[in-house]
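S.K.: fold the following.
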Amino acid sequence: MYQQLKEKLWSFIVHNNPDLMFNLQDDYRVTEYLETKVSQVMPTAMKLLEQGKEGYAILELCMNEMTAELKPSRYHYIAALVKEEFPEEFVRLREAGLLSYETVNLVDHCKETFDVSGFCEQNFSDKIIKEQITGKILDYFKQAK
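M.R.: The predicted model follows:
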């Protein structure tokens, strides 16, 4: 189960948090991060096993616990904002093969705004946060020109 959780967590990160994936790879901390997160959830997994829960249910509950702080995806939030608010820039970046790269850079550029606003699933649709992040994206694109 330990290895399954590591693999599922890494897959989740790759698909939903590429910014974290690149940072972990740059710092050579992928294994350390995955092992720490899985080790933290193993007591829960063992308790659920003792209660007779099915393997798939244990994996799902443990994944929810391990990924709670990674939701919602800042990467997907910014990608959607760029597509919606800056369609010409979106097309230009996509056609140049830079969309993923620049979206990761934008997540880093907007990190302080996300942190200060307490960006989470409960305020994911907040208009003020959207305006603040959109402003930061605009600043980024202006600086890049």
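
S.K.: hey, let's count contacts and neighbours off CA atoms from now on
M.R.: Will do.

S.K.: who touches the most centrally placed residue in the chain in this structure?
M.R.: Nearest to the mean C-alpha position of the chain, counting by Cα atoms, centre = their mean, stands residue 17 at 2.9 Å. Residue 17 makes contact with 70, 73-75, according to Cα atoms under 8 Å, 6 or more residues apart in numbering.

S.K.: ok, now how distant is it from residue 130?
M.R.: 19 Å (Cα to Cα, to the nearest Å).

S.K.: one more to line up against the first:
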Amino acid sequence: MLNILKEKLKAYILINNPELLIRQEGDLITSTYLEVKVSQVMPLVLRLLSEDKPAYIIEELALNEMTAVLKPSRYNYLLELLETEFQQDFEKFREIGVLRYEVLNLMECCSETFEVFDFSEANEGNRFLRYAVIGKVHEYLN
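M.R.: A predicted model of the protein is given here:
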């Protein structure tokens, strides 16, 4: 179960929070991060096992718990924004193979804006946040 949870968390991070892998700077630190996160949900896992919950339910609940602080994904927010609001740049980045790199750069560029608006699941749809981020992305691209 431990290895399954580590793999699921790593897969989630690769898709939704790739900046964490860059910040972690290496396999040893990444492995340690995954182990810490999994160990934090072990009480939940053990309780659910004692309640004879199916493995897929345990895995889903544990993954939700481990990723709660990672949501919403700034990376996916910017990826979607770039694709819908800056289609030509999105396609250009995708075609030349630098889309992930550029979205990670945009995350750095927009970090202050995300902080000012206290980016969270509650305000992810805030149009003023979106306008502010669009402005930052426009500055970055020009």
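
S.K.: can you give me the distance of residue 121 of structure 1 to residue 32 of structure 1?
M.R.: With Cα to Cα as the criterion, residue 121 of structure 1 and residue 32 of structure 1 are 27 Å apart.

S.K.: same check, this time on residue 46 of structure 1
M.R.: 21 Å.

S.K.: who's more crowded, those two?
M.R.: Each of residue 46 of structure 1 and residue 32 has its neighbours counted (other Cα atoms under 10 Å); residue 46 has more, 14 against 10.

S.K.: can you map out the strands along structure 1?
M.R.: Counting by DSSP state E, one finds no strands in structure 1.

S.K.: just the helices in it please.
M.R.: Ranges of helices within structure 1 are 2-16, 18-26, 30-50, 55-67, 74-85, 87-96, 99-109, 111-117, 127-144, based on DSSP state H.

S.K.: what range does stretch 65-84 of structure 2 cover in structure 1?
M.R.: The alignment of stretch 65-84 of structure 2 onto structure 1 (TM-score structural alignment) covers residues 65-84.

S.K.: tell me the span between the first and last residue of the matching stretch.
M.R.: Using Cα to Cα, one end of stretch 65-84 of structure 1 lies 31 Å from the other.

S.K.: buried residues, that stretch. List them.
M.R.: Neighbour counts over stretch 65-84 of structure 1 (16 or more other Cα atoms under 10 Å) mark 66, 72-76, 78-79, 81-82 as buried.

S.K.: residue 102 of structure 2 and residue 94 touch, don't they?
M.R.: No. In this structure, residue 102 of structure 2 is not within contact of residue 94 by Cα atoms under 8 Å, at 9.6 Å.
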